[in-house]
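>>> can you look at this prediction? I've put the sequence above it.
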Amino acid sequence: MFFTYLRRELRRRRKAALVVASGLALGIALVIVVSSVSSGMGKAQEKVLQSLYGLGTDMTVTKAVEAPEEGAERPERPSFSFDAQDEDSGEEQSTDRVMVQGFQSLAGSTVDKVGEQSGVADAVGGLSLQVVKVSGEFTRGQVQQDDGSGGSGREGAPGGAAPSEGGGRVQGGGADFEVNSYSVYGTDVTESELGPLTSSGITDGRTFKASETDAKVAVVDSAHAKEKELETGDTVTVKSTKFKIIGIATAESGDAAADLYLPLKQAQTLADAEDEVTTIYVRATDSQQLGSVKSAIRKNVSGTTVTTSADLADTVSGSLSTASSLATGVGTWLSAAVLVAAFLVAGLLTSSAVSRRVREFGTLKALGWKSGRVTGQVVGEALVHGLIGGALGIALGLAGAYAVTAISPTLQAELAGGGAGAGGRGGMGGPGGGPGREAAAKTLEVALTAPVSLTTVALAVGLAVAGGLVAGAFGGWRASRLRPADALRRVA
């Protein structure tokens, strides 16, 4: 009997059923599209942050460089010495200096202390360095005699210095030097899944092996390799130490973390910073408890700055940030408003349909139907309307999400430059273009997608059922109040 009445009512009231289902479908489709776009925004933001924040890293621990006290000696500036009197004039001379950059050094024991904190699954250290290399050559000048002959005399001292004996002056000669700098990052090769190198993919060669903790090997960023015409198998020299290039890494988004990656021990040796790090990368046991882990580290490891991915996300601006705010703010409220309106319309239409079926329900009650059975019939019909609306809504929502993905609108993400927050870009500790990079703001372009998850589809089904139940509640309440006398009075 239940299904007989159900089929009959769906046939008799096609327009009303279509209106109810369409209203619910519109609200459900909007929820799917907004949820999918919000998910796409999150993935786009993760892609941007990944270039600044090692994949798998939940937070970083750094220590800002302390300003020198008044009257204290300032750190020595790097100096470069060359022999201008070298008899082999014309040969290239070069020297380089390796300096710790970005943050104040932390003792290696701090890494272990951070790793012992509650909620920390793993912690590894890294050392950010800047290499400044000066190379060039001196050229001796020619001594011009003052005897009026106009002829050339012997070679003079380089750089236009006066001759040591006799009259005359030196013409020509001088020095031709150039200054190059690049970033180097010492990474813990025993933890390949944590740290800044994880934001790049190896496109040629291989990455470090866990056994190469003190090996003279290097991984080069692809942009730096292209600029310097380096390939896998070549060697690079840093502070008179040669390193064999074992791999080329390409940043997956934005800038690379460094131009050159070395095993941590080798980097510490080059910088005369034995057992020191500038950044500690932390992975939490539970990503939902980052706040408590952050508080524990700040409390128990004094003087450090702890920055999470959420802190870094706050530094991302541009159209990506604006669109994300609209999707999560306006989009969410609009979806909720449409759903509420759709539920109310469905409920009112169902209640109105019940009022037009007074004689029918009154007669059924006179024949022995109880109020609960009549109410169940109304709720069942409304639930079917909701499921039809859910199916239509899912179809429309999937079509909308697919359209967004197919169009792939480009959004811009502006990353804060150096000095933001706790040091460097976004306050994250690290080298080069990665966490903590002290550089000008950079704009990245990211294509937006709208992935639809099973959770979103399940949410749509739940909303469809809820819409049917809401409508059924309106109509069922109305039907339960009907009396057989009303039907008999109308029949008469």
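Nice, thanks for sending it over. None of the values given here were measured: they were computed from a predicted structure. Residues are numbered from 1 along each chain as shown.

>>> contacts, neighbours, all on C-alpha from now
OK.

>>> following the longest strand along the chain, which helix or strand shows up next?
Assignment by DSSP state E gives strand 120-144 as the longest strand of the chain. As assigned by DSSP states H and E, the chain's next helix or strand after strand 120-144 is strand 152-158.

>>> put this next to the previous one:
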Amino acid sequence: MFGIYLKRELSRRKKAALVIAMGLALGIALVITVNSVSAGMNQAQDKVLKSLYGLGTDMTVTKAQSAPKAGSSQGPSFKFGATSSSSSSQSSDRVNTQGGQVLASSLVTKVGSQKGVSAAVGALTLNVTKVDGSFTQGKAKSSTTSGSSQQQGGPGGGTASGSTGAPQVQGGGANFNVNSYSVAGIDVTDQTLGPLSTSKITTGKTFTTAQTNAKVAVVSKSYAKTKKYQVGSTFKISSTKFTVIGIATPNSSESTIDVYVPLKQAQTLGDSKNKVTTIYVKATDSKQISAVKSTIQKNISGTTVTTSADLASTVSGSLSTASNLATSVGKWLSIAVLIAAFLVAALLTSSAVSRRVREFGTLKALGWPSRKVTRQVVGESMVNGLIGGGLGIALGLAAAYTVTAISPKLTAQLGSTGGGQGGPGGGQGGGPGQQATQNTLEIALNAPVSLTTIALAVGLAVTGGLIAGAMGGWRASRMRPADALRSVS
């Protein structure tokens, strides 16, 4: 009886039911859209942090760059040997550590022994500036002036018909190219942490644990494309010849490291024996990262401990702006629209009940108790709410799919959280005296919809139906059979 009556009443009042359902649907669709876009913002921010700093781990330990000493030379210098040939090719590499002051390798073990630390590995980041080209030697030529002039010679001097001027150098010059790239020395015995952990080898192979001091390298996909490197290609850094054994593709966005070599080789290139610039740390419990950070800072003075939360606070650009809008304006707008949708549904249901005075009065006269009348109204409202929920989920999924299909581009800028940020591509520049750089990436925004968001939408639909049904049912339960008789004209 309940089902038959419910179906008949909803079919009789299609327009009113559709208006209530659409009101709820719009509010639910907006909630789904805002939640999916916010989730996309969080994913984009994670991509920025991982790709710019290689922070696939929980935190990094670095040391701030010290101020340069007065009178010290800060500019890059290159020395070329002079030769007597008219054309001579020259090449020189300048290798400096990048990302703050170097740390003793022994600190890696000390950090790894701290309470709450699961693992710790060291890495050395270098900046290589390569200058190569050639000089062309000029040629000295003398010029002769015409005309006669008197010259006082020896006894019986005479007259000269011409004279030779001072020699002048003509031609010659120099043509040099400058190439700057980054090199990361990694601990090949544990590649789950450190700069290479956020990339995957797509061509060739990665390092083996036996290659701790081998002259082999893994290059990033973009750098390999620029230099036309393949597995088996060779190149030199400061006269040391390396063989490419693999090409790495970043898991997200673009890598800031061009070349990966074993840590010992990087220490030799950078003249930094038993030194590292960054210590990558993994905590035993991700919920205790703040406590582990405090422990390391307390027990190892002079170091800077940076977590992903610290880096997130430095993200700026359109990604940060959009994230703030989605978090604040978007969520408050969703709440406001939902409240309005619930109120409209409740008022429309209550208004519909007032127009059914004769119907409910007659049912009570026939013996229907108030609870049965209330149940009927609540049932109708629940069906309207579920229809609205279904429409809202469809609209929300369509909006999220549209955002993902369009993939609007957002820029993210991430500067240093302090002097000498040690993650790859971090705050300090490649050499002494350089200013802290600001890394910029372009991220395509997606809007993933999770099952939690769908469950939230269903819950909102049921809640909206219950609120509307409660108000309408309360009003219907107060009607008396006499009300039906008074409404008869």
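In hand now; what should we look at? Given the structure is predicted, the values throughout are model-derived calculations rather than measurements.

>>> quick check: TM-score for this pair?
Their TM-score after superposition, calculated using TM-score structural alignment, normalised by the length of structure 2, is reported as 0.81; 462 aligned residues with a CA RMSD of 3.6 Å.

>>> rewinding a little: could you check the angle strand 152-158 makes with the longest strand of structure 1?
160 degrees (axes from the mean of the first three to the mean of the last three CA atoms, to 10 degrees).

>>> after superposition, how close is strand 120-144 of structure 1 to structure 2?
Strand 120-144 of structure 1 differs from its equivalent in structure 2 by a mean of 4.5 Å after superposition (mean CA distance after the TM-score superposition for structure 1).

>>> show me what that strand is packed up against.
strand 93-100, helix 108-115, strand 152-158, strand 169-171, strand 174-187, helix 264-270, strand 276-277, strand 279-284 (3 or more CA pairs under 8 Å, 6 or more residues apart in numbering; DSSP states H and E).

>>> that one: which residues count as buried?
Across strand 120-144 of structure 1, burial judged by 16 or more other CA atoms under 10 Å covers 120, 122-134, 136-144.

>>> with stretch 328-340 of structure 2 instead?
Buried residues in stretch 328-340 of structure 2, counting neighbours by 16+ other CA under 10 Å, are found at G330, K331, L333, S334, V337, L338.

>>> now tabulate the helices and strands packed on strand 120-144 of structure 1 in JSON lines and tack on distance to V354 of structure 1 and mean neighbour count.
JSON lines is the format used below for those (distance: least, CA to CA, whole Å; neighbours: other CA atoms under 10 Å):
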{"stretch": "strand 93-100", "distance to V354 of structure 1": "79", "mean neighbour count": "19"}
{"stretch": "helix 108-115", "distance to V354 of structure 1": "66", "mean neighbour count": "18"}
{"stretch": "strand 152-158", "distance to V354 of structure 1": "106", "mean neighbour count": "18"}
{"stretch": "strand 169-171", "distance to V354 of structure 1": "109", "mean neighbour count": "20"}
{"stretch": "strand 174-187", "distance to V354 of structure 1": "72", "mean neighbour count": "17"}
{"stretch": "helix 264-270", "distance to V354 of structure 1": "76", "mean neighbour count": "22"}
{"stretch": "strand 276-277", "distance to V354 of structure 1": "75", "mean neighbour count": "26"}
{"stretch": "strand 279-284", "distance to V354 of structure 1": "57", "mean neighbour count": "26"}
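
>>> which one of the ones you listed lies closest to E9 of structure 1?
E9 of structure 1 lies closest, by CA to CA, to one member of these: strand 279-284, at 56.9 Å.

>>> any idea how far the closest one is from the chain center?
16 Å (CA atoms, centre = their mean, to the nearest Å).

>>> that one against structure 2, how far on average?
Averaged out, strand 279-284 of structure 1 is 2.6 Å away (mean CA distance after the TM-score superposition for structure 1).

>>> helix or strand right after that strand?
Assigned by DSSP H and E, the successor of strand 279-284 of structure 1 is helix 290-300.

>>> who touches that following helix?
Applying CA atoms under 8 Å, 6 or more residues apart in numbering, the contact partners of helix 290-300 of structure 1 are 58-59, 114, 117-120, 284, 304-308.

>>> okay, how far is it across stretch 134-148 of structure 2, tip to tip?
Criterion CA to CA, to the nearest Å; first-to-last residue distance in stretch 134-148 of structure 2 is 44 Å.

>>> actually stretch 468-485 of structure 2, not the one I typed
Stretch 468-485 of structure 2 has its terminal residues 27 Å apart, counting by CA to CA.

>>> can you select the buried ones from the contacts of helix 290-300 of structure 1 in ChimeraX?
Typed into ChimeraX, the line below selects the buried ones among the contacts of helix 290-300 of structure 1, using 16+ other CA under 10 Å:
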select :58,59,114,117,119,120,284,304,305,306,307,308
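
>>> got a markdown table for the contacts of helix 290-300 of structure 1, with distance to A223 of structure 1 too?
Listed next are the contacts of helix 290-300 of structure 1 as a markdown table, based on distance: CA to CA, whole Å:
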| residue | distance to A223 of structure 1 |
| --- | --- |
| D58 | 27 |
| M59 | 27 |
| V114 | 34 |
| Q117 | 38 |
| S118 | 40 |
| G119 | 37 |
| V120 | 34 |
| A284 | 32 |
| T304 | 33 |
| T305 | 31 |
| V306 | 30 |
| T307 | 28 |
| T308 | 28 |
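
>>> nearest to R74 of structure 1, of the contacts of helix 290-300 of structure 1?
T304 (22.5 Å).
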